[in-house]
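In: Provided below are the primary sequence and the corresponding predicted coordinates.
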Amino acid sequence: MTYCLGIITRYGLVFGADSRTNAGVDYISTYQKLFDFSDPGQRVVLLAASGNLSMTQAIVNAIQQDLKLMESENIHTLPTLYDITRYIGNKVRVVQEQDRPWLERDGIDSSCTLLLGGQVRGEPPGLYMIYRQGNFIQATPETPFLQIGETKYGKPILDRTLSFDTPLEAAAKCALLSIDSTMRSNISVGPPVDLVMYEANSLFVKHQVRLRVGDPYLMQVRKQWEISLRQAFEQMPNIEWGYGEENVLMESGVGNGESGIGSRE
């Protein structure tokens, strides 16, 4: 399992991904899941991959081969980010068509999902999620983030803190906390963590970092976040157990002669 996310704000993009693909008592493996296919000065193209590793590696390899062989249609020649998304969706379909039947014969899940984000000169930044069928959706100002992989643990902080107007540095911290929260709750997600921040209209990736196991900053962030959560928890008011009791009992049927918790005789 893995966890990758992309965030888009009016100020640019943030991409984050862990690197763990297998975790057990005596076996942990890591592979890169966040890729930069940018052509600096012309376009920024970031791709994150989740799902069956052989499928995602085949898709990434097919994209790289088109660039290496300078095919007429590749990530650097297509005119818009939308066209690039459709191009990658077609690559997904081709790989799925070739390999899925053989994997399914042995009961192996062939599913994969990709996040594509970036900007082509002359158009605004964009963020897309590509499904294993090759179709895709786009992030909007109302939904400024997309997640793939083990999404549930890292979603609450995104829901509560992110908006399209969030400053880019704050969005990057939010992405890291979302990944760390997932690592804290699920052993199948783990470092190294790759994080990229792209400033809109710069057409160049200036900010990227890989945080490995035991990285001092990653440990500091986790410690400070846990302290802050405890402090916020301790400051929450206690439950007023009697508040609204009559309404609750009436809705549950108690009060019509039925017995129940909190009923008075």
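Out: That came through fine. Numbering: from 1, shown residues only.
In: rest of the way, CA atoms for contacts and neighbours
Out: Noted.
In: for stretch 39-56, measure first residue to last.
Out: One end of stretch 39-56 to the other measures 22 Å (CA to CA, to the nearest Å).
In: from the rest of the structure, what touches that stretch?
Out: Outside of stretch 39-56, the residues that reach it under the criterion CA atoms under 8 Å, 6 or more residues apart in numbering are 1-5, 15, 17, 21, 33-38, 76, 95-96, 99, 109-121, 148-149, 202-205.
In: putting a second one here so we can go through both:
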Amino acid sequence: MTYCLGILLRSGLVLASDSRSNAGVDQVTRVRKLAFLPTAAGCSVAILSSGNLATTQAVVSTLRDRAGSGQPGLDLMAAKTLFEVAGIVGAILRAVADRDGRYVAPYGDAAAGFLVGGQMAGEAPRLFQVYAAGNFIEATDRAPFLQVGETKYGKPILVRALTFETSLGEAAKLALLSFDATLRSNVSVGMPIDLLSYVADSFSSEGVSTYEVHDPYWVALREAYGKGLEGLIDRLPTP
């Protein structure tokens, strides 16, 4: 299992993923699930991966291999909108699943899902969730976050506190607290956390931070949030 989160804001995007890949109790590894896709100049697109590791790696590698190929509907370099990029991801995911699915079925599930976020020239930042079937949905100002993987534990804080108008910095804090809740509740999600804070119209891939378990900010955030909750509970009226 994994946990990936994408947040769409007026000011940009926040994308975050854990790093645990689990193929059994004795096959636990750390894998980077946040990657940047090759696109035309003046564009920046990132992808977050969840599901069968062989499938996700095959999809991302194929996306990179086909970039610049000129193949209609499969060349990221030719995409003019992020909607087209999401369609290309879905098409390649379907092709990989059709090719490998029946061979993997006796041993496990070959399904995978993705979050695709970024900005293409001439558009505002956009965020899509690509399902295992290859179809996809888009985040909106009314539903500004999307999740894949182990989603339930990290969702409540986002529903309560996040809006499309939340600042980039506040959204990054909420994303990390969403991961804190998930890590506390499910051992199949693990550190480190890779977090991208993308400023609208920057077309930059430099805003990535990685938080290890002993990172001073990560430790301070978790401790302050825990103590704050304890204090709030103490102040609430007893039923």
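Out: The structure has been received and is ready for your questions. What you see is a predicted model, and the numbers here were worked out from it, not measured in a lab.
In: TM-score for these two?
Out: TM-score for the superposed chains, counting by TM-score structural alignment, normalised by the length of structure 2: 0.94, backed by 236 aligned residues with a CA RMSD of 1.6 Å.
In: thinking again about what came up before, would you list the buried entries among the contacts of stretch 39-56 of structure 1?
Out: 1-5, 15, 17, 21, 33-34, 37-38, 76, 95-96, 110-121, 148-149, 202-205 (16 or more other CA atoms under 10 Å).
In: what are the ranges of the strands in structure 2?
Out: Per DSSP state E, structure 2 carries strands over the ranges 3-9, 12-17, 20-22, 28-30, 34-37, 44-51, 112-119, 126-130, 136-138, 145-149, 193-199, 208-211.
In: between those, which one is nearest to residue 64 of structure 2?
Out: strand 34-37 (6.8 Å; CA to CA).
In: quick check: the closest one compared with structure 1, mean distance?
Out: Mean deviation of strand 34-37 of structure 2 from its aligned counterpart in structure 1 after superposition (mean CA distance after the TM-score superposition for structure 1): 1.2 Å.
In: ok, residue 90 of structure 2 touching residue 130?
Out: Yes: between residue 90 of structure 2 and residue 130 there is a contact at 6.2 Å, judged by CA atoms under 8 Å.
In: any common contacting residues for the two?
Out: Counting by CA under 8 Å, 6+ apart, the residues touching both residue 90 of structure 2 and residue 130 are residue 136.
In: I'd like to know how far residue 183 of structure 1 sits from residue 146 of structure 1.
Out: Distance of residue 183 of structure 1 to residue 146 of structure 1, given as CA to CA: 18 Å.
In: check residue 199 of structure 1 too.
Out: The spacing between residue 199 of structure 1 and residue 146 of structure 1, counted by CA to CA, is 18 Å.
In: then residue 22 of structure 1?
Out: 23 Å.
In: which residue ranges form the helices in structure 2?
Out: Counting by DSSP state H, the segments of structure 2 that form helices are 53-66, 82-104, 155-161, 168-185, 216-235.
In: distance to residue 136 of structure 2 added to those helices, as JSON lines?
Out: Written out in JSON lines, the entries for those read as follows (distance: least, CA to CA, whole Å):
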{"stretch": "helix 53-66", "distance to residue 136 of structure 2": "15"}
{"stretch": "helix 82-104", "distance to residue 136 of structure 2": "7"}
{"stretch": "helix 155-161", "distance to residue 136 of structure 2": "20"}
{"stretch": "helix 168-185", "distance to residue 136 of structure 2": "22"}
{"stretch": "helix 216-235", "distance to residue 136 of structure 2": "32"}
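In: of all those helices, which one is nearest residue 137 of structure 2?
Out: Ranking these by their distance to residue 137 of structure 2 (criterion: CA to CA) puts helix 82-104 first, at 9.1 Å.
In: residues contacting the closest one, please?
Out: Counting by CA under 8 Å, 6+ apart, helix 82-104 of structure 2 makes contact with 55, 58-59, 62-63, 73-76, 79, 109-112, 116-120, 126, 128, 130-136, all of which sit outside it.
In: switch to 6 Å and redo it
Out: Applying CA atoms under 6 Å, 6 or more residues apart in numbering, the external contacts of helix 82-104 of structure 2 come out as 59, 74, 110, 134-135.
In: so which of the strands of structure 2 comes closest to residue 231 of structure 2?
Out: When these are ranked by distance to residue 231 of structure 2, counting by CA to CA, first place goes to strand 208-211 at 26.4 Å.
In: give me the mean deviation of that closest one from structure 1.
Out: Superposing on structure 1 places strand 208-211 of structure 2 at an average distance of 0.9 Å from its equivalents, by mean CA distance after the TM-score superposition for structure 1.
In: cool, and stretch 89-96 of structure 2?
Out: Per aligned residue, stretch 89-96 of structure 2 averages 0.4 Å (mean CA distance after the TM-score superposition for structure 1).
In: residues of that stretch that come out buried?
Out: Neighbour-count burial for stretch 89-96 of structure 2, counted by 16+ other CA under 10 Å, picks out 89-94, 96.
In: stretch 223-240 of structure 1 too?
Out: Of the residues in stretch 223-240 of structure 1, none has enough neighbours to count as buried (16+ other CA under 10 Å).
In: can you give me how far it is from the chain middle?
Out: On the basis of CA atoms, centre = their mean, to the nearest Å, the separation between the geometric centre of stretch 223-240 of structure 1 and that of its chain is 26 Å.
In: again, but for stretch 39-47 of structure 1
Out: Its chain's C-alpha centre and that of stretch 39-47 of structure 1 lie 20 Å apart, by CA atoms, centre = their mean.
In: with stretch 214-229 of structure 1 instead?
Out: Mean-position distance between stretch 214-229 of structure 1 and its chain equals 20 Å (CA atoms, centre = their mean).
In: now do stretch 145-161 of structure 1
Out: On the basis of CA atoms, centre = their mean, the separation between the geometric centre of stretch 145-161 of structure 1 and that of its chain is 7 Å.
In: and it, how far apart are its ends?
Out: Taking CA to CA as the measure, stretch 145-161 of structure 1 stretches 11 Å from start to finish.
In: show residues contacting that stretch.
Out: When contacts are taken as CA under 6 Å, 6+ apart, the neighbours of stretch 145-161 of structure 1 outside the stretch itself are 2-7, 50, 178, 181-182.
In: want to throw the strands of structure 2 into a markdown table with distance to residue 221 of structure 2?
Out: Listed next are the strands of structure 2 as a markdown table, based on distance: least, CA to CA, whole Å:
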| stretch | distance to residue 221 of structure 2 |
| --- | --- |
| strand 3-9 | 18 |
| strand 12-17 | 16 |
| strand 20-22 | 21 |
| strand 28-30 | 23 |
| strand 34-37 | 22 |
| strand 44-51 | 24 |
| strand 112-119 | 26 |
| strand 126-130 | 27 |
| strand 136-138 | 30 |
| strand 145-149 | 21 |
| strand 193-199 | 14 |
| strand 208-211 | 12 |
